[in-house]
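A.B. asks: Sharing a model prediction with you, sequence too.
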Amino acid sequence: MEFRLLQYVIQIAAERNFSRAAEKLHIAQPSLSQQLSKLEKELGVLLFKRSTNSVELTHAGSVFVDKAQRIVDMTEQLRREMEDIADLRKGRIVIGSLPMTGTHVLPLVIPAFRAAYPDIEIALVEETSAELEQLTASGGTDVSVLSLPLVEQALTYEPIMEEGLLLAVPSEHRLAARRAGEPVAVEELREESFVLLKKGQGFRDISLRMCRGAGFEPKIAFESGNIETVQSLVAAGLGIAFVPEMVTRQSGQGLAPKYVPLLGAPTRTLVIAYRKGRYLSNAAEAFISTIRRVIGGAESGRSGSGGG
């Protein structure tokens, strides 16, 4: 059995379509079908149920894909380990990030990483929380910057920072007139209309849990895929929203809401996540070390300046 046949079957299973799989594999569809038929004959089992409109895995096919993926992953890990042994200063790292987090964290970390490891190639992948977790679990990224909790059980993580959460309200909102620094209890927001991120975004789940923890389901006025749009809608008087401290707008940065502290000073935990049991290349280890150093230093500096 040739190694490339494992990759063929994995791609067909992923695409559920011979034409798309053939295109991704850069081979002709008839050749792909012929190779699969030859493999099935060699194995003595059907791997796929074919019909006019669909291609579905059989039970044997599911077992085959699971084992084949492990072999492909192990081969890739072996290749990376050999590259690291051959030249510790070279490599490639694929970093996943949420749009909201990437905008504020990666511009601090990537320049420091490049300065220390100029020969390591960096590729960025930006997706929603749900998509990024699945991608990281399947090996599509080496590491990803995410926020807790993680849904995907195949992932493990290292915390990198705790970030405060604030309440964003329109400037004319009753809560905007509170004495500076006076916190708001989430329970007080029961009758308010909320602007939330769309489904699949991790921070949406954080917002929902905060409301449900206070005993109510939030009334959702608007949803957006972008935290900046959320803040603009709040500033325009269309609702209120929870926001991470790092994305707050300063006066003079366009339409800005008012930010009010929350009782209990809730936080979210940002983590660097990767698949359990996966070999971490030297490049990935170096990136994790860099993000700890840079973000940790930025947090210490922020605390120090606040104390003055």
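C.D. replies: Alright, I've got the coordinates.

A.B. asks: switch to C-alpha atoms for all contacts and neighbour counts from now on
C.D. replies: Noted.

A.B. asks: Could you check how many residues crowd around the spatially closest residue to Phe216 that is not a sequence neighbour?
C.D. replies: Once flanking residues are discounted, Phe216 sits nearest to Arg190: 6.3 Å by C-alpha to C-alpha, 6 or more residues apart in numbering. By other C-alpha atoms under 10 Å, the residues close to Arg190 number 16.

A.B. asks: just the one 10 residues further on next, same as before
C.D. replies: Number of residues near Gly200 (other C-alpha under 10 Å) recorded here: 15.

A.B. asks: Now do the strands in the chain.
C.D. replies: 48-50, 55-57, 91-97, 120-126, 143-147, 155-169, 193-197, 219-224, 241-244, 258-261, 267-275 (DSSP state E).

A.B. asks: Could you check the angle the fifth one makes with strand 91-97?
C.D. replies: The reference is to strand 143-147. Taking axes from the mean of the first three to the mean of the last three C-alpha atoms, to 10 degrees, one finds strand 143-147 and strand 91-97 inclined to each other by 20 degrees.

A.B. asks: distance between strand 143-147 and the chain's centre?
C.D. replies: 5 Å (C-alpha atoms, centre = their mean, to the nearest Å).

A.B. asks: returning to that earlier point: the residue nearest to Phe216: what's it in contact with?
C.D. replies: 211, 216-218 (C-alpha atoms under 8 Å, 6 or more residues apart in numbering).

A.B. asks: Below is structure B, check it against A:
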Amino acid sequence: MIDEHEWRSVLQVAEDGTFSAAAKHLYVSQPSLSQCIKKIETELGEHLFDRSQTPLQLTPAGEVYVDKARRIQRLKQEIIKETADLSELRTGHLCIGSSRTRSSCYLTQPIIDFHRSYPGIHLQVCEHSLQELKEDVLAGNVDFALLYEPLPDASFAAIPLLKERTLLAVPMDHPLAKKYGSKQVLPYPTLSFARLHKEPFIRLQSTRRMSRIFSELCQQTQCEPDVVFEANSIIDAAELCTAGLGITLVTDMLVRGWHWRKAPFFFELEEQVPERQLVAAYGRNQHLSHAARSFIALLKR
């Protein structure tokens, strides 16, 4: 019942909620998975899952098993990380949690540099939402994740990386950009958000932090842009802005790091928008490997 194959099977069923979905993720047949779970239940003398509910629910015995199995999983990950340090970065594995935007605009060159320096380290980037990344950190699924302060609680530790500023992106054929000859001016000229009343605007979906910044700016300036589209990511919003759909909010990380086919025109906001502190977050009680620290050092250069 403590065989790795067995506890991984239980964890997968608990995560997916059905035997069929878990079997696909484990690359086994459903009957084989069902037999595995039944064997564990027989040894324990208790059911792990309430099969009368869909999705499957853990029984009290199942909750105990899953809690202990996750502890075993974390211990195994710690053993791998700490023994990998003994190899002096000749071999090992490094998993970084990130969003799509930060993967594209911030991680590309460090990944290349890290691989050139440590070709024996298997490097993986897991792209999830910010909430999922926080869960990944606590579960030990990633060595560290790129998150913003403030972090949820004291179970997280963090290494500061950089501060992000919020900018306005305007299509190059918009009158606000034509005022400067539709050619970017440096330093970025300033523009009040209040000037965007009734202007076509691309906001981010409500679950995104940039959407909250948009709402705060609207309230602060009593301005109501005409929202023509709600994008899922800053990259999507910026590309639609470039195509002329509307104005949007972006970060200076995106401005510097994205491979623009044709960049929009960028403005600094006259309004005060707090900078966001980006950090490398990891579990306070988890070992931060030598490989992870070396990669973070590249990010801080």
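C.D. replies: All right, it came through fine. Source: prediction; values computed, not measured.

A.B. asks: wait, which of the contacts of Arg190 of structure 1 is closest to Leu155 of structure 1?
C.D. replies: Distances from Leu155 of structure 1 to the contacts of Arg190 of structure 1, taken as C-alpha to C-alpha, are shortest for Cys211 (26.9 Å).

A.B. asks: In this structure that closest one contacts Ala185, no?
C.D. replies: No: the criterion here is C-alpha atoms under 8 Å, and Cys211 of structure 1 misses it with Ala185 at 10.4 Å.

A.B. asks: ok, those two, which is more surrounded?
C.D. replies: More crowded of Cys211 of structure 1 and Ala185, by other C-alpha under 10 Å: Cys211, with 18 against 13.

A.B. asks: show me the contacts for that one.
C.D. replies: By C-alpha under 8 Å, 6+ apart, the neighbours of Cys211 of structure 1 are 186-187, 190, 217-218.

A.B. asks: Count the residues that sit near Val45 of structure 1.
C.D. replies: Residues lying near Val45 of structure 1 (other C-alpha under 10 Å) number 14.

A.B. asks: aligned partner of it in structure 2?
C.D. replies: Aligning on TM-score structural alignment places Val45 of structure 1 opposite Glu46 in structure 2.

A.B. asks: how far away is its match from Asp252 of structure 2?
C.D. replies: 55 Å (C-alpha to C-alpha, to the nearest Å).

A.B. asks: can you check His174 of structure 2 too?
C.D. replies: Distance from His174 of structure 2 to Asp252 of structure 2, by C-alpha to C-alpha: 21 Å.

A.B. asks: next one: Thr242 of structure 2
C.D. replies: Going from Thr242 of structure 2 to Asp252 of structure 2 by C-alpha to C-alpha gives 16 Å.

A.B. asks: And those two? Which one has more around it.
C.D. replies: When neighbours are counted by other C-alpha under 10 Å, Thr242 of structure 2 and Asp252 differ, and Thr242 comes out ahead with 23 against 16.

A.B. asks: Enumerate every residue touching that one.
C.D. replies: By C-alpha under 8 Å, 6+ apart, the neighbours of Thr242 of structure 2 are 170-172, 262-264.

A.B. asks: and Met74 of structure 1, which of the strands of structure 1 is closest to it?
C.D. replies: Distances from Met74 of structure 1 to each of those were compared using C-alpha to C-alpha; the minimum, 13.1 Å, belongs to strand 267-275.

A.B. asks: equivalent range in structure 2 for the closest one?
C.D. replies: So strand 267-275 of structure 1 is aligned with residues 275-283, judged by TM-score structural alignment.

A.B. asks: residues of that stretch that come out buried?
C.D. replies: Across stretch 275-283 of structure 2, burial judged by 16 or more other C-alpha atoms under 10 Å covers 276, 278-283.

A.B. asks: Looking at those residues, spot the one nearest Lys38 of structure 2.
C.D. replies: Gly283 (33.9 Å).

A.B. asks: correct me, but that closest one touches Lys134?
C.D. replies: No: contact criterion C-alpha under 8 Å: Gly283 of structure 2 and Lys134 do not qualify, at 9.5 Å.

A.B. asks: now the helices: where do they sit in the stretch 201-301 of structure 2?
C.D. replies: 209-221, 234-242, 252-257, 290-299 (DSSP state H, counting those that start in this stretch).

A.B. asks: on that earlier part again, list the contacts of the match of strand 267-275 of structure 1.
C.D. replies: 137-138, 140, 143-149, 155-166, 288, 296.

A.B. asks: check contacts around the equivalent of Phe229 of structure 2 over in structure 1.
C.D. replies: With TM-score structural alignment as the criterion, the equivalent of Phe229 of structure 2 in structure 1 is Phe222. Each residue near Phe222 of structure 1 by C-alpha under 8 Å, 6+ apart is listed here: 194-196, 238-239.

A.B. asks: mapped onto structure 2, which of those hold?
C.D. replies: Shared with structure 2 under both residues aligned by TM-score structural alignment, their matches' C-alpha atoms under 8 Å, the contacts from the contacts of Phe222 of structure 1 are 194-196.
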